[in-house]
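I need the structure of the sequence given here:
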Amino acid sequence: MVEVAAFVDLLRSTVIVVVGTGLLAALAGLLTAASYRWATTRAPPAGVGTIVGLSTVTGYLSYRLVESRAFFEGVPLDHQFSAGFVLATLFVGGTVATAGGRLGDRIACEVTAIPRIDGDGEAVASVRAARLAVSIELPDVIDDADGYRPVDPALRRAIAGSTVRLPHGLTAEQRRDRLERHLECEYGVGYAAVVLDDDGSLERVFVGQQSSGLGSMLPPGTAAVAIRADCSPDASLGDPIEIWSTGDRIRLVTTGRLRTTAGSVATVIVERDRVGDLSPEHRYRVVTRPDESTDGYAFASTLRRVDETVVTLSVDPEGPLAGEFVGWLPGRVLLVHRDGEFHPLPADNETLQAADELWVLARPDHLTESDLTSAPI
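You can find the predicted model right below:
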């Protein structure tokens, strides 16, 4: 009777542990699938809930084994009962973790109002049979976008000749937007432009990288330096400044322009040969100079976040621009250089003349569609 009672107690403990670890695995699979669906709005990868649930069960069994050197008191680790306990625990944990992952996905879809698309069934089979998805093959040659840094050749080769699937029935503008967003998100390019024919077929693809850092925004002969400084409260981006030393000997170190401030650190733009006069160990005082501030740096910062860029166009006597109005050009003409003089923001009815140099703010693909050659600034 004593042995029977001991066996019953052992069996009860085994059932409790198996059920408990199964619930733990189900909870882990549920939370994993729900979190993935909520964060990405996509269905979790197949088996991810099962793997996480089994990992949780394995972790618990390993902890119990390390703590007591056995799963149950009086039962050796190499006993058949211990082996059966491990197999049963893993089987139950994997099964309920799979179910928990599916339940968590459904719960996340209901809570966040994400529609679930069934990959099987008659409707999907009909769509596939009708070939309603449009396959677009990218050109074998990917061009560089004017006004942007060139993309790595290996990345261009990866883009060239690839196939993109789009829904059927999209307009030409929607198709262009989908393709551009696909290139920017899938391949990590800073800018992508797609040129379509009149019938909606793909003609050319332009890609480029956005310039990073301050190098592309610095005037010639200048450098950007971070210093410890007390800035004037009314100082703003692009203001002309004076940098004064502090301490017993107060003197004017140099002049420049303010780029940005972050607490007690200021980034200033100074002449390149004066960089050595500024030390990171010293603290300076930044004072705005009695001069007109400029919005050029703010404009350059904004320009780096949009698709438009500034390019130059030359008016050839035999080219398509000679004799045309400024307003005919795509984008916005910022400056016309003519006979040694600069004419900012010309009127739309200004007639272009041979040998004019133009600075135009426009999207590179709009210039390409208009058959205009350009050079980056």
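
switch to C-alpha atoms for all contacts and neighbour counts from now on
Will do.

in stretch 236-255, what counts as buried?
By neighbour count with 16 or more other C-alpha atoms under 10 Å, stretch 236-255 contains the buried residues 236-245, 254-255.

and for stretch 155-165?
Using 16+ other C-alpha under 10 Å as the test for burial, stretch 155-165 gives 156, 159-160.

just stretch 353-369 next, same as before
In terms of neighbour count (16+ other C-alpha under 10 Å), stretch 353-369 has its buried residues at 353, 356-368.

cool, stretch 334-347 as well?
So, applying 16+ other C-alpha under 10 Å, buried residues of stretch 334-347: 335-336, 346.

what would these look like in TSV with distance to residue 128 and secondary structure?
Below are those laid out as TSV (distance: C-alpha to C-alpha, whole Å; DSSP: H, G, I helix; E, B strand; the rest coil):
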residue	distance to residue 128	secondary structure
335	54	strand
336	55	strand
346	55	coil
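
ok so, going back, relative to residue 266, which of the buried residues of stretch 353-369 is nearest.
Set against residue 266, the nearest of these by C-alpha to C-alpha is residue 361 (30.4 Å).

and the next element down the chain from the strand or helix carrying that closest one?
Using DSSP states H and E, residue 361 falls within strand 357-362. Beyond strand 357-362 on the C-terminal side, the first helix or strand identified by DSSP H and E is helix 364-369.

run the chain-centre distance for the longest helix seen in the chain.
Ranked by residue count, the top helix of the chain under DSSP state H comes out as helix 2-40. Distance of helix 2-40 from its chain centroid, counting by C-alpha atoms, centre = their mean, to the nearest Å, is 40 Å.

also this sequence, please, to line up against the first:
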Amino acid sequence: MTLLATVLSNPLVEAGIRIVGLSLLAAAVTTLVAYVYRVRARAELPEGATLIIGLGAVAIYLNTRIVFIQFVGETGDPFTVSEALLNVSVFVAAGVASYGGRRLGNWAGESERFSWGRLQPDFSPLVRATGRYITVTLPDDIEDIEGYDPVEDETRDALSGRTLDFSRGLTLAELESGLITRLKEDHDIGYVDVDLAEDGTVEYFAVGRRVAGIGPTLPPKTAAVAVRADPPFSATPGDTVQVWQVLEGEETRIGTAELRASVGSVATLATDESVAERIDPTAEYRLMTLSADSHPDREFAGMLRRGEETMSVVEIGTGSPLVGSPISALDVTVIAVQTARGEVETIPAREWIIEAGERLFAIGRPDVLRKLEATNAVQPITVDGELSNADDATLLAEPVSERPLADEE
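The predicted model follows:
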């Protein structure tokens, strides 16, 4: 008998190996469950479930082992004092290891390196195709995406009933991505919302267009104007400037604005509508640079209008599957919650538990918002007089183009 066999046959070594092995089993099972729970529910696995999962895996192994000893090995009763003490030690060590696995799984679920998005294509089913190509036929009636400008009639006519061919062997996710990319490149389309069946059939199709130029970057209640002026030395786009005009021999301040561009003696300014109305396009002005002043409300509005995200307001009804879930479990960003009592909570915590009767103000891509609105017992809300008594809620629910801005001056 070799030295290694002698060491392994020692009762204490055997007990240690069993404790370590079963602890690793508990940790591995808990890590996997915590990872999946974190990714799918976007929340940390509850502590109570940690012990149930980790110790449950150990208990299944021990019960299976006892069955083999009693009924297969025919060695008699396996229950001895030493065996009982060993099992207690195993459960204690496995419980500690389970919490370690819970932390590891939660960390992996939050990490981009192990994100579900990287694994998702591997689980997406292949599109069922009968020929050499996957043929996708667009519907005759094309929907508009709420929050986006409608596409041109010529573009709509070109897309209506159009057939596109793709190579075989694509997953649903790859086919959908390829379809969206081709439509964006070939047509003046800013966003495509499409749902495909496993055979490539289009179940839902909607498109929208973003307006080009300076318009989409302007915050609400502002306008862009071109004035004849001599921009200050070293002034660059984005600087805040004062607009002055000489009237009857005296310099009068018209207001403040943001310098967007300048060519020669002509400067393009973004300013409040009230200031823009006082500017005479035939007159000459003088611009004076001011210290940098941040306007996060305007920056947010501009970013929202330039991006693909839009906003929706939904009311959670009784019996909705979202009741009892944290808002972190949603695929959208919830910027405010109006409770059933009419109270408004802005930027709620990720642990906020959704209750029946609440209204959620959500920001997300149109396809994600559409799926949220289609959830059972979830009702989209159209802004009307119902919210007129809740100032904060009304402000959030108004279209971006109608929200008031703080006075710059």
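
against residue 282 of structure 1, how distant is the spatially closest residue to residue 189 of structure 1 that is not a sequence neighbour?
Closest residue to residue 189 of structure 1 apart from its sequence neighbours, by C-alpha to C-alpha, 6 or more residues apart in numbering: residue 209 at 5.7 Å. As judged by C-alpha to C-alpha, to the nearest Å, residue 209 of structure 1 and residue 282 of structure 1 stand 37 Å apart.

neighbour count winner among the two?
residue 209 (19 against 12; other C-alpha atoms under 10 Å).

run through who's touching stretch 236-250 of structure 1.
The contact list for stretch 236-250 of structure 1 (C-alpha atoms under 8 Å, 6 or more residues apart in numbering) reads 251-260, 283-289, 291-298.

at 6 Å instead, please
Outside of stretch 236-250 of structure 1, the residues within contact range by C-alpha atoms under 6 Å, 6 or more residues apart in numbering are 251-259, 284-289, 293-294, 297.

ok, now stretch 204-217 of structure 1?
Stretch 204-217 of structure 1 is contacted from outside by 142-145, 148-151, 189-195, using C-alpha under 6 Å, 6+ apart.

now stretch 287-306 of structure 2
216-217, 219, 231, 240-243.

at 8 Å what do you get?
By C-alpha under 8 Å, 6+ apart, stretch 287-306 of structure 2 touches 210, 216-220, 229-232, 235, 239-244, 310, 400, 405.

would you write a PyMOL line that selects the buried entries of those?
With 16+ other C-alpha under 10 Å as the burial test, the buried ones among the contacts of stretch 287-306 of structure 2 are selected in PyMOL as follows:
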select buried, resi 210+216+217+218+219+220+229+230+231+235+239+240+241+242+243+244+310+400
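
out of the contacts of stretch 287-306 of structure 2, which are inside helices?
Using DSSP H, no member of those sits in helices.

and the contacts of stretch 287-306 of structure 2, which of them are in strands?
Members of those lying in strands (criterion: DSSP state E): 229-230, 240-244, 310.

please identify which pair of those lies farthest apart.
230 and 310 (38.6 Å).

which residues in the stretch 101-250 of structure 2 form strands?
133-137, 143-144, 163-167, 191-196, 202-208, 222-230, 240-247, 250-263 (DSSP state E, counting those that start in this stretch).

so how much does the third one differ from structure 1 once superposed?
Compared with structure 1 after fitting, strand 163-167 of structure 2 has a mean deviation of 0.6 Å; criterion: mean C-alpha distance after the TM-score superposition for structure 1.

read off where that strand ends up in structure 1.
Counting by TM-score structural alignment, strand 163-167 of structure 2 falls onto residues 163-167 of structure 1.

using CSV, please lay out the ones in strands among the contacts of stretch 287-306 of structure 2 together with distance to residue 134 of structure 2.
Converted to CSV, those look like this (distance: C-alpha to C-alpha, whole Å):
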residue, distance to residue 134 of structure 2
229, 59
230, 60
240, 54
241, 57
242, 60
243, 60
244, 64
310, 32
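
now, which of these sits nearest residue 91 of structure 2?
residue 310 (50.8 Å).

would you confirm that that closest one contacts residue 366?
Yes: under the criterion of C-alpha atoms under 8 Å, residue 310 of structure 2 makes contact with residue 366 at 6.4 Å.

so residue 166 of structure 1 sits right up against residue 131, yeah?
No: contact criterion C-alpha under 8 Å: residue 166 of structure 1 and residue 131 do not qualify, at 11.2 Å.
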